[in-house]
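K.L.:
Got a sequence here, can you build the structure:
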Amino acid sequence: MIKFNRRKLMQVGVAAATAAALMGSTALAQDEPLKVGFMLIGTPNDNGWNFGHKVGADYMKEQLGDAVEITIVEEVPEGPDAERVLRDLASTGHDLIFATSFGYGDYVIKVAQQFPDVVFDHATGYQRSENVGTYNARFHEGRAVAGTIAGYMSETGKAGYIGSFPIPEVVMGINSFTLAAQKVNPDFTMTPVYISTWNDPAKEADAARAMLDQGIDVIAQHTDGPAALQVVEERGAVGGFGQGADMSEFAPQAQLTSIIDWWGPHYVETAQAVIDGTWESGDSWPGLKEGAVVMGPYGPTVPAEVAAAADAVREGQIDGSFNIFTGPIYDSNGELRVPEGETLTDEQLLTMDWYVQGVNPPS
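P.N.:
Below you'll find the model as predicted:
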């Protein structure tokens, strides 16, 4: 396994120091800062996914100071333009590049082959190579906490889930939420809708209105902004859940809690490893236990006993005493997928393409 470091800078530094010694000078060579690039699919003012990555980048700068120099490129779609931006960053001296959206994967792999001395780290990705790593967070653990709250608080026993794309990360979140709600209300059902984008406030709001019109009174989401929560607030429904950041500013009554992504430590550790020459390709998938997933404050409408039940689910996942994907679990066709006492492996979660019983599969 290749260990990456700032080879070019180190070679320049050694050469300069040698020359200085030969000339009898006491001058020491100075390394340049590590140039770190971030590629975002949206803008940090989405107050969700992209905001979380910007907060993480800022934390890295605070911790590492002059050792790093940061470039953030916003609003890069999951298409050919992503390849151009990646190549631009790599060719302008960025030794570490974070690609922060699932659909960047193929372009990361392609450009990484052309720049073998650059380290690429792909958020929510699954493709790796000697200079490409992947990282994610166990968002589904937060969904189990949110689902517990929904199970107690929904008056209709019907929830809606606004998703981006039917990829395993989103599917496992839908399933986790539903299973947790069903532990409270066995008749609880979930209706997911995919809007084929990560951030489109108009589509998110329209989907939320349609769900509320159908008798759904709790809405969760795996999209980037607070538009759906704002609709829940306007309509006075039971509530919803923030995604990626605390969105209570936009729905102070409707947000029951939020799943907050905390990328800062990963960004610090990765940058420091590149600086030290110890970085190796791998996959990072921390969750509640490690602090990569953080639950936001409970909203004002959440009763104390419901908050206590949600805390128990959160704490159980931290200490390992609770796993939402322990059987028996049946799929939406009534087939036993996970026998009693067995627990899905990480590999099974990362390839999940089926819905649990109680989820109305999208047409």
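K.L.:
Please count neighbours and contacts with C-alpha atoms only from this point.
P.N.:
OK.
K.L.:
how much space between residue 96 and residue 261?
P.N.:
As judged by C-alpha to C-alpha, to the nearest Å, residue 96 and residue 261 stand 21 Å apart.
K.L.:
Of those two, give the one with the bigger neighbour count.
P.N.:
Comparing residue 96 with residue 261 by neighbour count (other C-alpha atoms under 10 Å), the higher total belongs to residue 261, at 29 against 26.
K.L.:
The more buried one touches residue 141, doesn't it?
P.N.:
No - Residue 261 is not in contact with residue 141 according to C-alpha atoms under 8 Å; the separation is 11.9 Å.
K.L.:
can you list residues touching both of those two?
P.N.:
Jointly contacting residue 261 and residue 141 under the rule C-alpha atoms under 8 Å, 6 or more residues apart in numbering are residue 293.
K.L.:
So which bits of the helix or strand where residue 316 lies are buried?
P.N.:
Using DSSP states H and E, residue 316 sits within helix 304-319. For helix 304-319, the buried set under the neighbour-count rule, 16 or more other C-alpha atoms under 10 Å, comprises 306-307, 309-311, 313-315, 317-318.
K.L.:
dump the residue contacts of residue 235.
P.N.:
Residue 235 neighbours (C-alpha under 8 Å, 6+ apart): none.
K.L.:
if I look at it, how far off is residue 212?
P.N.:
8 Å.
K.L.:
One more: residue 37?
P.N.:
On the measure of C-alpha to C-alpha, residue 37 and residue 212 end up 41 Å apart.
K.L.:
repeat for residue 10
P.N.:
Counting by C-alpha to C-alpha - residue 10 and residue 212 are separated by 59 Å.
K.L.:
and these two? which has more neighbours close in?
P.N.:
residue 212 (19 against 15).
K.L.:
Any buried residues in the helix or strand containing the more buried one, and which?
P.N.:
Element membership for residue 212, per DSSP H and E: helix 201-213. Using 16+ other C-alpha under 10 Å as the test for burial, helix 201-213 gives 201, 203-205, 207-209, 211-212.
K.L.:
Touching, residue 163 and residue 169? I think so.
P.N.:
No - using C-alpha under 8 Å, residue 163 is not in contact with residue 169, being 10.3 Å away.
K.L.:
Pull the residues that contact the helix or strand that contains residue 348.
P.N.:
Element membership for residue 348, per DSSP H and E: helix 346-350. Here helix 346-350 makes contact (C-alpha under 8 Å, 6+ apart) with 168-169, 172.
K.L.:
so is residue 72 in a helix, a strand, or just coil?
P.N.:
strand (DSSP: H, G, I helix; E, B strand; the rest coil).
K.L.:
swap that for residue 337, please
P.N.:
Classified using three-state DSSP, residue 337 is strand.
K.L.:
roughly how far apart are it and residue 273?
P.N.:
Taking C-alpha to C-alpha, one finds residue 337 at 40 Å from residue 273.
K.L.:
now swap in residue 15 and tell me
P.N.:
23 Å.
K.L.:
Alongside the first, I'd like the structure of this one:
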Amino acid sequence: MSSDLPVGAVLDSGEPARLLASKLNRHTFWCGQSGSGKTYALGVLLEQVLLHTSLPIVVLDPNSDFVKLGSVREDAPSEGSALSGRDIRVLRPGADHDPLKVRFVDMDIRSRAAILQLDPILDREEFNVMLRTDTVQIDKIDEPLVDLLRRTDDPQFQQIAMRLENLGVTEWDLWAWGAADVTDVIDEKADATVVDLGSFGTPEEQQATALAALDHLWAHRDERIGRLVVIDEAHNLCPPTPSTPLERLLTDRIVQIAAEGRKYGIWLLLSTQRPSKVHPNALSQCDNLGLMKMSSARDLAELGDVFGYAPQQMLQRSPAFTQGQVLFAGGFTPNPQLVQVSPRLTHEGGADVAVPLR
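P.N.:
Below you'll find the predicted structure:
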């Protein structure tokens, strides 16, 4: 198959529009205001990546928009049938098959501390107790950690159990304990692994799951396995001013991957509604741009400053874009181009709700 990714038609000429698959080894910023077709168009790109490359995709999906990525439309052209043969894993909380779980005991020590809101200096005693939990071999357990800690004779371990309960962490529909978790599935390198964060009940569960996945990828970066890591609605996971310990640590990890991950084969695609809603240190590392309708003059000015390779006259056409029209600029397009994206081959998980008519 061609290494070019057919994504639609060039607006002014009707010629086929293609992106360079080989240049997805740079970080990509994908944005457009609500109603622009941002998620739909991103699905078109991911379908073509699945069809034309063997690049594993990991989608962190806060709105459950990509949970049907493996479900081919009945009216899809013949090329859609090839998608049916791709290995697409969808991890969802509470699912009987491929449940979305995280092993708390396997998470990075800083991530566990952030979940428990422990500061290594201000809460030094409890933090040190958590370090010492390795002495009770918690990596071997197949039951809730609280139950194990409460059975110990050490009152400090019981304090950690109390903190877990008081914060409501034990009630999260997230923990795998001794069972398989999201990192095990990621290691299987499926064609696409969709991590359905949107079905969790709290933002903290979404953030903890995303952090577990990204920590794991970073810890194994020396394996240099190329992956496209899609963070949809990136403002939920990488805001410019994170406010909680968990949010700050997750943002720091994404910024670190944006700054250093490219050479290890961890390539980000950050999708959001406005550039100002994503941490600037992650935004500034993106060498590819997909811009859909954007009416805010302030946002367009910021995009012009950050993405100097996008022609100003093309940026200024963005407010007039109709649904599904996008400006591609940067390394993954031979030249900046205005494109009407193709129809989707698979179903969209987060399609708009129609207004009921009488």
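K.L.:
Just give the TM-score of the two.
P.N.:
The TM-score (TM-score structural alignment, normalised by the length of structure 2) is 0.32; 166 aligned residues with a C-alpha RMSD of 5.5 Å.
K.L.:
returning to that earlier point: okay, residue 15 and residue 273 of structure 1: which has more neighbours?
P.N.:
Using other C-alpha under 10 Å, the more surrounded residue of residue 15 of structure 1 and residue 273 is residue 273, with 16 against 13.
K.L.:
Next, count neighbours for residue 132 of structure 1.
P.N.:
What residue 132 of structure 1 shows, counting by other C-alpha under 10 Å, is a neighbour count of 27.
K.L.:
nearest spatial neighbour of it, skipping sequence neighbours?
P.N.:
Leaving aside its sequence neighbours, residue 132 of structure 1 sits nearest to residue 120 (C-alpha to C-alpha, 6 or more residues apart in numbering; 4.7 Å).
K.L.:
what about that neighbour, which SS state?
P.N.:
With three-state DSSP as the basis, residue 120 of structure 1 sits in strand.
K.L.:
Quick check: the gap between it and residue 91 of structure 1.
P.N.:
13 Å.
K.L.:
Show me what counts as buried in the one helix or strand residue 20 of structure 1 maps to.
P.N.:
Secondary structure assignment for residue 20 of structure 1, by DSSP H and E: helix 7-22. The neighbour-count check on helix 7-22 of structure 1 (16+ other C-alpha under 10 Å) flags 13, 16-17 as buried.
K.L.:
and of these, the nearest to residue 49 of structure 1?
P.N.:
residue 13 (38.5 Å; C-alpha to C-alpha).
K.L.:
Quick check: residue 297 of structure 2 vs residue 272 of structure 2, distance?
P.N.:
17 Å.
K.L.:
Looking at the two now, which is surrounded by more residues?
P.N.:
More crowded of residue 297 of structure 2 and residue 272, by other C-alpha under 10 Å: residue 272, with 22 against 12.
K.L.:
Tell me which helix or strand comes right after the host helix or strand of residue 184 of structure 2.
P.N.:
Using DSSP H and E, residue 184 of structure 2 sits within helix 182-187. Using DSSP H and E, the helix or strand that follows helix 182-187 of structure 2 in sequence is strand 192-196.
K.L.:
so who does residue 45 of structure 2 touch?
P.N.:
5, 7.
K.L.:
so which strand or helix has it?
P.N.:
Counting by DSSP H and E, residue 45 of structure 2 is found in helix 38-52.
K.L.:
For the following helix or strand past that helix, name the packing helices and strands.
P.N.:
With elements assigned by DSSP H and E, the helix or strand that comes after helix 38-52 of structure 2 is strand 57-61. Counting contacts by 3 or more C-alpha pairs under 8 Å, 6 or more residues apart in numbering; DSSP states H and E, strand 57-61 of structure 2 is packed against strand 192-196, strand 227-231.
K.L.:
could those strands go into JSON lines alongside mean neighbour count and distance to residue 254 of structure 2?
P.N.:
Listed next are these as JSON lines, based on neighbours: other C-alpha atoms under 10 Å; distance: least, C-alpha to C-alpha, whole Å:
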{"stretch": "strand 192-196", "mean neighbour count": "26", "distance to residue 254 of structure 2": "16"}
{"stretch": "strand 227-231", "mean neighbour count": "23", "distance to residue 254 of structure 2": "10"}
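K.L.:
How much space separates residue 171 of structure 1 from residue 161 of structure 1?
P.N.:
10 Å.
K.L.:
whoops, residue 315 of structure 1 was the one
P.N.:
Plainly put, residue 315 of structure 1 is 24 Å away from residue 161 of structure 1 if you go by C-alpha to C-alpha.
K.L.:
Check residue 82 of structure 1 too.
P.N.:
28 Å.
K.L.:
any chance you could map the strands in the stretch 201-350 of structure 1?
P.N.:
With DSSP state E, counting those that start in this stretch, the ranges of strands along the stretch 201-350 of structure 1 come out as 218-222, 239-244, 255-261, 283-284, 293-295, 329-330, 336-338.
K.L.:
can I get those in a markdown table with distance to residue 192 of structure 1?
P.N.:
Compiled in a markdown table, the strands of the stretch 201-350 of structure 1 are given as follows (distance: least, C-alpha to C-alpha, whole Å):
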| stretch | distance to residue 192 of structure 1 |
| --- | --- |
| strand 218-222 | 9 |
| strand 239-244 | 14 |
| strand 255-261 | 18 |
| strand 283-284 | 28 |
| strand 293-295 | 22 |
| strand 329-330 | 18 |
| strand 336-338 | 20 |
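K.L.:
Let me know which of these is tucked in deepest.
P.N.:
strand 239-244 (a mean of 30; mean count of other C-alpha atoms under 10 Å).
K.L.:
packing partners for that one?
P.N.:
So strand 239-244 of structure 1, by 3+ C-alpha pairs under 8 Å, 6+ apart, packs with helix 49-64, strand 218-222, helix 227-235, strand 255-261.
K.L.:
Nearest approach to residue 242 of structure 1 belongs to which of those?
P.N.:
That would be strand 255-261 among these, by C-alpha to C-alpha, at 4.0 Å.
K.L.:
For that closest one, name the packing helices and strands.
P.N.:
Applying 3+ C-alpha pairs under 8 Å, 6+ apart, one finds that strand 255-261 of structure 1 contacts helix 49-64, helix 139-153, strand 239-244, strand 293-295.
K.L.:
wait, is residue 281 of structure 2 part of a helix?
P.N.:
Yes - according to three-state DSSP, the state of residue 281 of structure 2 is that of a helix.
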